[in-house]
Every structure is written in C-alpha cells, then in structure tokens.
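In: Predicted model, plus sequence, below.
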Amino acid sequence: MHNKNVFIVFWFCMFSLFFTQKIIAVSLEKLVVLAEDYPPYNYLSEDGELKGIAVDLLVAAYKKAGIKLNPSYIKVQPWPRSYRQLEKDENTMLFSMTRTPARESLFRWAGPISKTKVVLIAKKSRKIRVGFTCELTNYFIGGILDDIGIQLVRELLGYNTNILTSPYANSLAKMLDRERIDLWAYEENTAKLFFERNNLDPNNFESIYTLSESELFYAFSLKTDQKIVDRLQKAIDEVRGNE
C-alpha cells in the first residue's frame, strides 16, 4: 500500500510539473513582444527582417523553452511608443533596454543581453571638452524621449537643460552633423552604426562624456506574471551555459 501511494504521488507531481510548464509556454507564446531599430542589438536589415544580438538570443531562449519564435512576430516601432506601451499594458516585453536603478522597480527583467555604454557624442571639429559636469548645461543635447540617454541627462542635470528630442536616431545623427545640436546622448556602438547608415564618417565624431556603463536586458511590464519572466530567464541561462 505504501509503494502504491508513493507511485500515485510521483505521477501527480510529474503531471503537475508538465501542466505548469505548458501553461508557462503558452503564456510566453502570447506575450506582446516589442523592439526598436537599435543596431547591433536589434535592427531591421535591408530586406526588412529583424536581426541582431538580442534577437538571436531571444529566438534561442524561446527554442529552449519549447517555443518557435519567428522574428516577424516581434513588432518594431519607435522607442517612445513602445516604452509607454510597456508601462501601461500587461503581458508585454520590450528590448533592448538598459537596466538602471531608476528603472529597476518599473519593470520586470530577464537577461542580460550584452554590456552597453551610454555617452555624450560630439562632432570632433567642434573640439568640445567638458571639465566639470555643470558645463554640460551650456550645450544643446539631443536624444530620444524615454531613451536611457535622455533619462540619464535628466538625472544628471535636472530639467533646466537644453534638450531636443526626436523619436528617430537617424534624425539625431544628422542633426549632430549639421550642428543643430551640440551633443547626442546615446548608446556608443549604436550611434556609430547610425552614422554609417546616414553616410556619415563615425571618425568625425567622438564620445566626450560617459553617462553610464551597464547591461541591456529584456524588460517586461509589471502586469506580466513573474513565472513567465522566470521561465525566460531560465532558458536564457541554459543558452548561455551552452556557449
């Protein structure tokens, strides 16, 4: 009788584990997944396909979780729109996002994806040099609304800073080149690729101030079940373990 009870308990636990994993897998499948054009982490190729370091890792992690994720399922839109959507909607994921203390409690997190460096970029010919942080208030700083660059500038200098925002990095790269802004607050590697996209020589620009060195993550809305986030984190860890 004792062995029979142990057998029943064993199969009950196995069934419960299978059922729980199935529920989580279905939930992962139903997540709204958002991204922006942010090379080399996630970007649209010339043929319109979403590619990049973060995309490859996410597809591999989903596969580990038993789900096939087609990159075409991921919705690419301007960062400000996606950021607002992540703040208010449930079951939503956005990448790639820099994880900072200020953002920590606003979202749930899985990752990391990659290291990241956010800087202030100037045109070399301007020969801008900053000895003290307060000197940054003398310049017009460009960036994307709700992007980490502008958020860090606000934290550093407050709201009395001369800031010009655009939802598009292409526009900001051109504005910096045409000296419509003095500095561009953005991810260093990503900015270089946007210069190249716009037929601008990256060597004509330089990073003159480091705002942060951190890591990129997949961010989830707070209304997303933590079990879903944990499942993706487990899958990411398994992918990393095989590298």
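Out: Looks like it came in fine.
In: only C-alpha atoms for contact and neighbour calcs from this point on.
Out: Fine.
In: Identify the residue nearest the geometric centre of the chain.
Out: Ranked by distance to the mean C-alpha position of the chain (Cα atoms, centre = their mean), the top residue is Ser96 at 1.5 Å.
In: so how far is the helix or strand harbouring it from its chain's centroid?
Out: For Ser96, the host element (DSSP states H and E) is strand 92-98. Computed by Cα atoms, centre = their mean, to the nearest Å, the separation of strand 92-98 from the middle of its chain amounts to 4 Å.
In: which secondary structure elements does that strand contact?
Out: strand 32-35, helix 79-88, strand 205-220 (3 or more Cα pairs under 8 Å, 6 or more residues apart in numbering; DSSP states H and E).
In: Deepest-packed of the ones you listed, please.
Out: Using mean count of other Cα atoms under 10 Å, the stretch among these with the largest mean neighbour count is strand 32-35, at a mean of 22.
In: and here's the other structure:
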Amino acid sequence: MGWPYRNNPLVLLAKKGSGITINSVADMNRHKIGVVKDDVGEQQVLALGVDKKALKGSSKQPQVAKKLATGRVDLWSIKLTAAKLILKDLGYNPNDFEVVYTVSESGVYYAFSPDVDDATIKALQQGIDAVKESGEYKTIMDKYY
C-alpha cells in the first residue's frame, strides 16, 4: 500500500470571470463542455449523468484548451495538472482559468517493482513527507504544475 505523492483531481475548468457556477448536473447541461472523445474526462461527466448533447468532443487536449480560451466551449473536463501544463505549453496563463467543479479526486502514486523491499519504499515516503513538511514541496509543485 502506498500514499499518493500528490492529488490530481478531474475538474471542470472555466475562464476566470465567466460567472459560471456548477452545483449540479443540470448546471453542467446548460453549458458546452469540451472533452477528448473516449477520455476519462468524457467518461466521468457522462457517468454523472451529463447529457451527451452538452459535450463538444475533440481528438486532443490542446484543441479543447484552445476552444476554452477562445470561448467555443464554456468548460473543459480534464485532470487539473494536465490542464495547467497544456495551457502553459500553448502560451496561456493558467491563472486566467479556474476550477468551477471537481468531478472526481484521485492521487498520483509511485509504482515499484515487486523486488523493491518495503524499507526502501518507506525511506522514499519519509523523504517525500519531509520535503512536504519543509514547504519546499509546494515551491516545486507551484513551479512545475
């Protein structure tokens, strides 16, 4: 059993200042939601009961990011870390966008070969915990994510 080293929620992202508030599936259905076809972002909002008519599919995440930035969709269903990286890569400021709804929570874990002994894994986790407690972890995460 391991501990996640960071959270990576699946969210609905909107442009800041859009005035969009999401409290229910009915709220979601009133907006154009950008998704990548057959991606977890599409699957998860459909599992919530969002009408397929509200979804605007693309084949790649950068296409959806551009649609959100240009107002062709109102929301983007994506993992938050990926959204920030894609927006930066496209030259957008991730701070110009905001989470308006968290679809699901998940963690990111390290995976180890079965031959790695528990003491090594425990030592790594203790190191990660120490970096988090020192405040350096937040600095690193803010820089890259």
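Out: Yep, that arrived. In this text the structure is predicted, and so the values were computed from the model without any measurement.
In: So after superposing, what's the score?
Out: With the length set by TM-score structural alignment, normalised by the length of the second structure, the two chains reach a TM-score of 0.70; 123 aligned residues with a Cα RMSD of 2.8 Å.
In: if we can go back for a sec, tell me which of the helices and strands packed on strand 92-98 of the first structure approaches Asp147 of the first structure most closely.
Out: helix 79-88 (7.1 Å; Cα to Cα).
In: which part of the second structure lines up with the closest one?
Out: Residues of the second structure matching helix 79-88 of the first structure are absent, with TM-score structural alignment as the criterion.
In: re earlier: can you check what angle separates the strand holding Ser96 of the first structure from strand 205-220?
Out: If you take axes from the mean of the first three to the mean of the last three Cα atoms, to 10 degrees, strand 92-98 of the first structure sits at 150 degrees to strand 205-220.
In: Next SSE downstream of strand 92-98 of the first structure?
Out: Using DSSP H and E, the first helix or strand after strand 92-98 of the first structure is strand 108-123.
In: Measure the mean distance from the helix or strand just after that following strand to the second structure post-superposition.
Out: Downstream of strand 108-123 of the first structure, the next assigned helix or strand under DSSP H and E is strand 141-143. The superposed strand 141-143 of the first structure is, by mean Cα distance after the TM-score superposition for the first structure, a mean 1.1 Å from where its aligned residues fall in the second structure.
In: Quick one: map Glu29 of the first structure onto the second structure.
Out: For Glu29 of the first structure, the aligned position in the second structure is a gap, per TM-score structural alignment.
In: What is the burial count for Glu29 of the first structure?
Out: Here the number of neighbours of Glu29 of the first structure (other Cα atoms under 10 Å) works out to 14.
In: Report the angle between the strand holding Ser96 of the first structure and helix 79-88.
Out: Going by the same axes, to 10 degrees, strand 92-98 of the first structure makes 120 degrees with helix 79-88.
In: nearest to Tyr168 of the first structure, of the helices and strands packed on strand 92-98 of the first structure?
Out: Set against Tyr168 of the first structure and scored by Cα to Cα, those come closest in helix 79-88, at 8.4 Å.
In: got the contact list for Lys123 of the first structure?
Out: The neighbourhood of Lys123 of the first structure, defined by Cα atoms under 8 Å, 6 or more residues apart in numbering, consists of Leu176, Asp177, Asp182, Leu183, Asn204, Phe205, Glu206.
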